[in-house]
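Asks: here is a sequence with its predicted model. Questions after.
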Amino acid sequence: MAGDFFEGKVAIVTGGSQGIGAATVRAIAARGAQVVINYVSSADLAEELRDEIGEKAIAVQADLSAGEANTLAEAALDKWGRIDCLVNNAGKTAFANHEDLDALSADDFLDIYRLNVVGAYEMIRAVAPSMQASGSGAIVNVTSVAAHYGIGSSVAYAASKGALLTMTYSLARALAPEIRVNAISPGYVGTGWFTNRLGEEAKLAIDRHFEETTPLRRAGTAEDIADMIIPLLDDASRHMTGQAIVVDAGSHLDVGSSRRKGKEEL
């Protein structure tokens, strides 16, 4: 059972103070694991989440885009002496119309890749020795449906998530058999990020769009994604590596139509 697997394990969740990251932290801790909650600027949210979980969690500030992956690995090892699971959730984007080739600069691409791709790679490199020493480990990279279909907030974002997906395949091969590496590709997830950026009314309008148009008639939640990350970490997926699971209420089945309607907030 998942609860038995997570007892005594140690997990790191990057971008773990809010949204999908926070939901994943709660799900892992509820199953008995110790969790490192990574954050960059949202210290209050990270500390609140740590207090909510209690002694099974620590909050650690580290900016993966600035090469601070070792800070997280060292914090886990100093506190608990092992690392069993990694969820590479931290990411960023820039909003730009895909048809406007002047909307993004080279610096925009590099800024997004620095976190979404290079930061994730350095995080894997930081935890791999501990996992290899123990003989097992599980990594989940949070990509996006943008990686599969070239949609989303910008070309740079979609390309970065595509690169993260390709890296999942490469490292699943390279790190086997001790370490399993899989990916999860969420569609729209109605987190507070959308409320903060667009306002409550606009966020609710997007929710309604997906509730009305997806085959499952649902707008995704952070918990929906966390509930799919958990089995990729535990023994339920012991025979699985180098895979990407799309979790989007079936919206990819009509992705062309959704794009024409301008719903690219993925």
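Replies: The structure has been received and is ready for your questions.
Asks: hey, let's count contacts and neighbours off CA atoms from now on
Replies: Will do.
Asks: any idea how far residue 15 is from residue 256?
Replies: Remark: distance between residue 15 and residue 256 (Cα to Cα, to the nearest Å) = 30 Å.
Asks: and the two? Which one has more around it.
Replies: The residue with more neighbours, out of residue 15 and residue 256, is residue 15; 26 against 12, by other Cα atoms under 10 Å.
Asks: wait, the more buried one touches residue 42, no?
Replies: No - contact criterion Cα atoms under 8 Å: residue 15 and residue 42 do not qualify, at 9.5 Å.
Asks: ok, then the element right after the lengthiest strand in the chain?
Replies: Determined from DSSP state E, the single longest strand within the chain is strand 179-186. Once strand 179-186 ends, the next helix or strand along the chain (criterion: DSSP states H and E) is helix 192-198.
Asks: so which bits of that following helix are buried?
Replies: residue 194 (16 or more other Cα atoms under 10 Å).
Asks: need the strands for the stretch 51-200 of the chain, in chain order.
Replies: Assignment of strands within the stretch 51-200 of the chain using DSSP state E, counting those that start in this stretch yields the ranges 57-61, 85-88, 137-142, 179-186.
Asks: make a markdown table from those strands and add distance to residue 206 and mean neighbour count to it.
Replies: Shown next, in a markdown table, are the strands of the stretch 51-200 of the chain (distance: least, Cα to Cα, whole Å; neighbours: other Cα atoms under 10 Å):
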| stretch | distance to residue 206 | mean neighbour count |
| --- | --- | --- |
| strand 57-61 | 32 | 22 |
| strand 85-88 | 26 | 27 |
| strand 137-142 | 21 | 26 |
| strand 179-186 | 15 | 25 |
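Asks: how about those strands, which one is nearest residue 260?
Replies: Proximity to residue 260, assessed across the strands of the stretch 51-200 of the chain by Cα to Cα, is greatest for strand 179-186 (19.6 Å).
Asks: give the other helices and strands that the closest one contacts.
Replies: helix 120-134, strand 137-142, helix 155-175, helix 222-233, strand 244-247 (3 or more Cα pairs under 8 Å, 6 or more residues apart in numbering; DSSP states H and E).
Asks: hold the first one in mind and look at this next one:
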Amino acid sequence: MTSSPDLTGRVALVTGASRGIGYFVARQMAAAGAHVIAVARTVGGLEELDDEIKAEAARTGKGEATLVPLDLTDMAGIDRLGGAINERWQKLDILVANAGVLGVIAPIGHVEAKVFDKVMAVNVTGTWRLIRSVDPLLRRSDAGRAIVLSSGSAHSARAYWAPYAASKAAVEALARSWADETRNTPLRVNIVNPGVARTAMRALAMPGEDPETLPHPSEVAAEILPLASPTLTETGLIWNVELGRFTAWQKPA
């Protein structure tokens, strides 16, 4: 699934848009014609993204961005974001819930409470609050699309990865339940396992790994983009980037 959809006139919200996979998803969605609402904590990364989108738009006439510096532990801020989108556009066409933190790679008994709480606050509670804030807006779209980033860790549950693995398993459960709730609506909700990529989070988790041996995040983003297509029919499934196909714990009825 590598063909880029036409997103002209679509409004897309991308979290974690200042670097890594989120950065390139935002860039590529803008290049496909979307107005991207780019959310991240790092203002410098957002400004760099905006420069890239403007430069591309100058060449092609496609895409623009609205920058939103926001920490996803700011729950009231997430609520305000939904209100602002409603006030300006009255709908949202695409959500890419990409933002997340790793925490630490350590034995479960050695994980500090504040680290565990931060992972859950950003990865789980922040994602839930975001869904809660934009669900009504996505339902107003003629073809709402929600793309929720997970990880193979949710299934492998490897030693020393407990907080991150648990958070991603919870995120997958949230997304699958949401997909089932909205199955009879135009909204399609799918999960992405991006696999390995040349990102800062991967470098933190695997410090001895040669990043040049890994796919560039722009390659992963290109595989994710078709999930935003208005013609997509699948919902409640996991898109495995490395396998290039949908899988699921349980097939939808």
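Replies: Perfect, thanks for sending it. From a predicted model like this one, the values you see are computed outputs, not experimental measurements.
Asks: quick one on the thing from earlier: and the longest strand of structure 1, which stretch of structure 2?
Replies: Using TM-score structural alignment, strand 179-186 of structure 1 lines up with residues 187-194 of structure 2.
Asks: mind checking how far that stretch is from the chain centre?
Replies: Counting by Cα atoms, centre = their mean, to the nearest Å, stretch 187-194 of structure 2 is centred 9 Å from the centre of its parent chain.
Asks: and stretch 67-74 of structure 2, by the same measure?
Replies: Remark: stretch 67-74 of structure 2 is offset 14 Å from the chain centroid, using Cα atoms, centre = their mean.
Asks: quick revisit: tell me which of the helices and strands packed on strand 179-186 of structure 1 sits most buried.
Replies: With neighbours taken as mean count of other Cα atoms under 10 Å, those reach their highest mean count in strand 137-142, at a mean of 26.
Asks: what's it packed up against?
Replies: strand 85-88, helix 120-134, helix 155-175, strand 179-186, helix 222-233.
Asks: and the fourth one against structure 2, how far off on average?
Replies: What that stands for is strand 179-186 of structure 1. Strand 179-186 of structure 1, aligned to structure 2 and superposed, deviates on average by 0.9 Å (mean Cα distance after the TM-score superposition for structure 1).
Asks: what is the orientation angle of that strand with helix 222-233?
Replies: Comparing the axes of strand 179-186 of structure 1 and helix 222-233 via axes from the mean of the first three to the mean of the last three Cα atoms, to 10 degrees yields an angle of 160 degrees.
Asks: which residues sit against strand 179-186 of structure 1?
Replies: Strand 179-186 of structure 1 is contacted from outside by 128, 131-132, 135-145, 147, 165, 168-169, 171-172, 175, 225, 228-229, 232, 238, 240-248, 266, using Cα atoms under 8 Å, 6 or more residues apart in numbering.
Asks: how much space between the residue most central in space within structure 1 and residue 46 of structure 1?
Replies: By Cα atoms, centre = their mean, structure 1 has its centre lying nearest to residue 89, at 2.5 Å. According to Cα to Cα, residue 89 of structure 1 and residue 46 of structure 1 sit 15 Å apart.
Asks: any figure for the gap between residue 203 of structure 1 and residue 56 of structure 1?
Replies: Per Cα to Cα, residue 203 of structure 1 is found 33 Å from residue 56 of structure 1.
Asks: could you find the closest non-adjacent residue to the aligned residue in structure 1 for residue 167 of structure 2?
Replies: Counting by TM-score structural alignment, residue 167 of structure 2 lines up with residue 160 in structure 1. Nearest non-adjacent residue to residue 160 of structure 1, counting by Cα to Cα, 6 or more residues apart in numbering: residue 113, 5.7 Å away.
Asks: mind checking which of the helices and strands packed on strand 137-142 of structure 1 is nearest residue 101 of structure 1?
Replies: Among those, helix 155-175 sits nearest to residue 101 of structure 1 (Cα to Cα), with 9.1 Å.
Asks: and the match of residue 167 of structure 2, what does it touch?
Replies: Residue 160 of structure 1 makes contacts with 112-113, 116-117, 147, as judged by Cα under 8 Å, 6+ apart.
Asks: 10 Å - rerun?
Replies: 91-93, 109-110, 112-118, 143-144, 146-147, 154, 166 (Cα atoms under 10 Å, 6 or more residues apart in numbering).
Asks: show me which of these are buried.
Replies: Buried among the contacts of residue 160 of structure 1 (16+ other Cα under 10 Å): 91, 93, 109, 112-118, 143-144, 146-147, 154, 166.
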